[in-house]
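*Asks:* have a look; sequence and predicted model below, questions after that.
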Amino acid sequence: MIKLFRFLKTYRWAVTLVLGLVLLQSLSELYLPTLMADIVDKGVIEEDLPYIWKIGGFMLLVAAAGTVFSIIASYVSAKISAGFGKIVRNKIFTHVEHFSLQEFDKIGTASLITRTTNDVQQVQQVLIMMLRMMVMAPMMCIGGIIMAVSKDAKLSLVIVVIIPVLAAAIMIVAMKGVPLFKKMQIKLDKLNLVLREALTGIRVIRSFNRIEHEKKRFDEANADLTETAIKVNKIMGTMMPLMMLIMNFASIAIIWFGGLRISEGHMQVGDLMAFLQYAMQIMFSLIMVSMMFVMVPRASASAVRINEVLDMVPDLKDPEQPKRADAKRGYVEFRDVTFSYPGAEAPAISGITFSAQPGEITAIIGGTGSGKSTLISLIPRFYDVNGGSILIDGADVRELSQEQLRSKIGLVPQKAVLFTGTVADNIRYGKEDATDEEVRHAAAIAQASEFIGEMKEGFDSAIAQGGSNVSGGQKQRLSIARALVRRPEIYLFDDSFSALDFKTDAKLRAALKSETLESTVLIVAQRVSTVMSADRIIVLDDGQIAGIGSHKELMDSCSVYREIVFSQLSEEEIA
């Protein structure tokens, strides 16, 4: 957790101010019992009313000053904690943005959300406590012991006996609670995962009548977390009663032995009252420490999880001196490319060699699991190849900066993703400074103008989270418009026409042809009708190229392609 506190450098002066204020507050609280002892011994016993008023007024001033110090310290520490949380969340988000898909798969989206929210909050809460207590607790404990000894050294032996008992009780409770706090965060991850799956997949769950099954899954994860939380809270719940019991026994012992010391004339009543208060301050300082023991283990577990994300080195790194691509504007070449997913027994694709040039449409077709989407995802460098190389305009993608590489690409993913905002906002996601005319033109090419015009506010109509208020085909067309408005050198369409009817598909492909005359276009498709007119068709089978050529050439030379064609088209359509 201390490793995370490096982000407090911005607030170093504010931290110093809080520590100074807490020190002054502690001194004021340590001074009050001595003033009270003076009032009793010199004012009450000697019946000196002016002295009582004088010291009483001074006590009020000291108490008021301590209260002011406490309020300011609380305010500043809260600001420091909130600012620290903001910085850490920003660091996590910025770092995660550079992860490859491999790192996302390793940690999991649900866990990343928990680490960015709940885990950071746990560390924030402990930071507030530490700012207030890491000075106060030691100061109150050490100062209380010194003041107690100054009042009566022999009576202080009671405190010497009590402190180890109190410390041992705290240690035993903490040792039992620490492992459970770590388990709680893992179980919270599991609960978030189940909840996220249930909410995002609600349509599938309802369509298959699996509501009870998902409810059971959630109940199990919820019960598991609740059981651990109850167990750890029971353990930690014993701490306060245990502390109070020890403190009350300590009070009884102090009053008993203090009474004997007064009767023997070795101590005054005021000193005993002050001694009792100092003993309570010492005990309360140890209770503060015990509260830290309750919070710190959980925050430490959270800090470990946060550091795990921040310390994870992304597989994808920009070269120290990025190479500049040649001015070929979109030339793509695969040279004997092989790629395997982490932990996979066999490569997803192997021995892939082909080239795609500007002004051409290259289509990729194959059966399910043949490696089509994998091949496309290697071009924008979502993953790095295991063997061979991918060149864009003559430069290996690993030698280009990721920003430079992706600025050349307009990707339409297999699963259309829309963001909350307006229709225009989603199209402008491809080009932030796109004019209204450019947005409308991209929508027209993507065959989206008609349904956008039917929406209540047209291009200013709101898109709900995940695009839940538009159909699958409308999502795909908006995703295509988003890529088109960018006017990139390379278009990647990853099965982006699957939700479109044949008529819209044909109109869209015809419009795309005139729009992408100077760009390289790669289309992944399941439909033969989508790829038949392509300049070049690459047929994938089990991760390898089974054939390359035009539709006519492949019908003569590639059995895999013929099988796909015959499974989709009638003899009349083929002819």
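*Replies:* Arrived safely, thanks for sending.

*Asks:* alpha carbons only for contacts and neighbour counts from here, please
*Replies:* Will do.

*Asks:* would you map the strands across the stretch 451-575 of the chain?
*Replies:* Under the criterion DSSP state E, counting those that start in this stretch, the stretch 451-575 of the chain contains strands at 462-463, 490-494, 520-524, 536-541, 544-549.

*Asks:* can you tell me what sits against the shortest one?
*Replies:* Judged by Cα atoms under 8 Å, 6 or more residues apart in numbering, the contacts made with strand 462-463 from elsewhere in the structure are 418, 419, 420, 421, 422, 423, 469, 470.

*Asks:* tally up the residues packed near the nearest residue in space to the fifth one that is not next to it in sequence, please.
*Replies:* Closest residue in space to residue 422, ignoring its immediate chain neighbours: residue 462 at 4.3 Å, by Cα to Cα, 6 or more residues apart in numbering. Counted with other Cα atoms under 10 Å, the burial measure for residue 462 works out to 20 neighbours.

*Asks:* this is the comparison structure:
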Amino acid sequence: MTQQTTTKKSNLELMAILRPYYKKNAGLLAKDLFCAALTTVCDIVLPLILSRITDTATRDVANLTVAFIGKMSALYLVLRLVEIAARYFMQGTGHIMGAKIEMDMRSDMYRHLQTLPHAYFSTHKTGHIMSNLTNDLFDVTEFSHHCPEEYFIGAIKLLASFIILIRVDILLTLILFALIPLYFYVSAKFRHRLRQAQMDQRRKIGDINASIEDSFLGFSVVKSFSNEDVEEEKFQKDNSAFLKIKKEFYYAMAAFQSVSRIFDGLMMLTVLIFGGLSLVWGRISPGEFVAYILYTQTLLVTLARIIEFTEQFQRGMTGLERFDGVMSTRSDIQEKEGALDLKEVRGRLDFDRVSFTYPNADEPVIDDLDLAIEAGHQLAIVGPSGGGKTTLTNLIPRFYDVTGGAIRIDGHDIRDLTLSSLRNNIGIVQQDVYLFSDTVGANIAYGKPGASYEEVVRAAKLAGAYDFIMDLPDGFDAYVGERGVMLSGGQKQRISIARVFLKNPPILILDEATSALDNQSERFIQESLVRLSKDRTTVIIAHRLSTIRDAEEIIVLSEGKIQERGTHQDLMAARGAYYDLYQGGLDGDVEEDKAWI
């Protein structure tokens, strides 16, 4: 279960997200902005140089000497060299600063994603999450250094131009700069449309990524049904929808840039008319008029850069918004302050009037359940699909939190324990085995990071996996493929059991661990599970009744309640629900047992 803030944040609020990342790189940011300021010197000083040369030529051409031209040219050369050096540093170091911010943000997001519960990953597509971690944060990193650079440079040029121009002609300067707020006001009208279109792009590319991933991971199903055309049609549909969204964005961007061109023309026309009249009336000199034209051009270029940066600005804001959407998602599974570490575990489990209801559901999945499992004993759970078997076992490691009552391990309420110590003492073997795209040895060692080769081999032997592993071309170094596709179902299951042997937890959960296997594989796995369960508190969700006859206690769970409980012999003698299941031919019959998965 997760909680997410839904209030839409302003640009300033989104920018505040970057504050701690800028603070961490404050030194680089200061150097970057200093060099950004130096890159403006030529644009600010060049019009003054040309104005000086023009006025010298028109007032007293005798003073227009080779030495004077050489002096002005040398000044420009020095300024240009300073600008080149500053731009080199700004481009290199600025991008490095952005990359560091991206790395830190990606680390924070990945770390936060690790804290989110099962429910989050059940309701969010992997393609969207990958897009958050890659595309969105790349846009943020470009934005994170270009934004301060562009706006800082723009502010310097606007301020310098205003100070210089107002000394030339106050009225013309006031008219010219009065157009700028109107310029930004009209431009701002397009920002919401751009931002929404950018969000739609990110959402759709996430859909496409998820669709492609789903298609490729299920390639065997696609090919077995000869449904390549169906998958291509689905892809083309998503691809066309993405093109439509891109068109909407570029139309909005085109309109935005058209507004920019309109104001460019309007501002230059204002300078030509009022500046020309001032020149005619003798209020300004020819050199000042030339400088005015050049500063106006600099002003327009600066405004154009800010406008062009708007597309990147919107991408950055969208990336920040989606980053904030993930980071503001909070799990309901939280550790208490001062939570205890679970140590020296014997393994007694107590369910004290436990109830659980999924969010937005009306009926509880588990309803006022009382149950005690002695340390080292086995409890088997049977019952119909949807009866609450897997949900009950998911409550033990706090994949979900109870909505009523309490679960205790050795008398400790599991909500009072640290999550790491709780889960480190629980081993889970599931029907759906997940192996990482790595070697056999690495997948086994995942049960105990830092385990020695000897420990991995011993775990493989205990799980009955050693022989088939040594038959592989590279043994423990054999690559298992994505999700373990290079191995059979039984082989994957034995590796997952070896992983739990290596972890060596005092509490074990077997969630229909053999239900998807053939009879021969099941016999091998069952032998491994018997060894694994020895002297551990074990909760077994049963698929085949033949696998649970020797459990100390069996419960029949239906509609969240315990319908029957007892040993195999007691329940058979009672001739109730368990007896009906057993006599119904479910024992050992895979096809009929499916009704009780």
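*Replies:* It's in. Owing to the predicted nature of the structure, the values given are computational and were not obtained by experimental measurement.

*Asks:* in helices, which of the contacts of strand 462-463 of the first structure fall?
*Replies:* Cross-referencing these against helices under DSSP state H gives residue 423.

*Asks:* just the buried residues out of the contacts of strand 462-463 of the first structure, in PyMOL syntax.
*Replies:* In PyMOL, this line selects whichever of the contacts of strand 462-463 of the first structure come out buried by 16 or more other Cα atoms under 10 Å:
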select buried, resi 418+422+423
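
*Asks:* now the two most distant members of the contacts of strand 462-463 of the first structure.
*Replies:* 421 and 470 (12.9 Å; Cα to Cα).

*Asks:* what segments of the stretch 451-575 of the first structure are helices?
*Replies:* For the stretch 451-575 of the first structure, the helices defined by DSSP state H, counting those that start in this stretch occupy 472-484, 502-515, 528-531, 551-557, 559-568, 571-574.

*Asks:* for those helices, which one ends up most surrounded?
*Replies:* Comparing those by mean neighbour count (mean count of other Cα atoms under 10 Å), helix 472-484 ranks first with a mean of 25.

*Asks:* whereabouts in the second structure does it align?
*Replies:* Under TM-score structural alignment, the match for helix 472-484 of the first structure in the second structure covers residues 489-501.

*Asks:* tally of neighbours for residue 315 of the second structure?
*Replies:* 27.

*Asks:* check contacts around it.
*Replies:* Applying Cα under 8 Å, 6+ apart, we find residue 315 of the second structure in contact with 136, 139, 140, 143, 195, 198.

*Asks:* what does the third one align to in the first structure?
*Replies:* Following TM-score structural alignment, the counterpart assigned to residue 140 of the second structure within the first structure is residue 123.

*Asks:* so that match, which of the three states?
*Replies:* Secondary structure for residue 123 of the first structure, judged by DSSP: H, G, I helix; E, B strand; the rest coil, is helix.

*Asks:* three-state assignment of the residue nearest to it when sequence neighbours are not counted?
*Replies:* Taking Cα to Cα, 6+ apart, and ignoring the residues beside it in sequence, residue 123 of the first structure has residue 299 as its nearest neighbour in space, at 4.9 Å. What three-state DSSP gives for residue 299 of the first structure is helix.

*Asks:* residue in the second structure matching residue 299 of the first structure?
*Replies:* Using TM-score structural alignment, residue 299 of the first structure lines up with residue 316 in the second structure.

*Asks:* isn't its match up against residue 135?
*Replies:* No - judged on Cα atoms under 8 Å, residue 316 of the second structure makes no contact with residue 135 at a distance of 10.4 Å.
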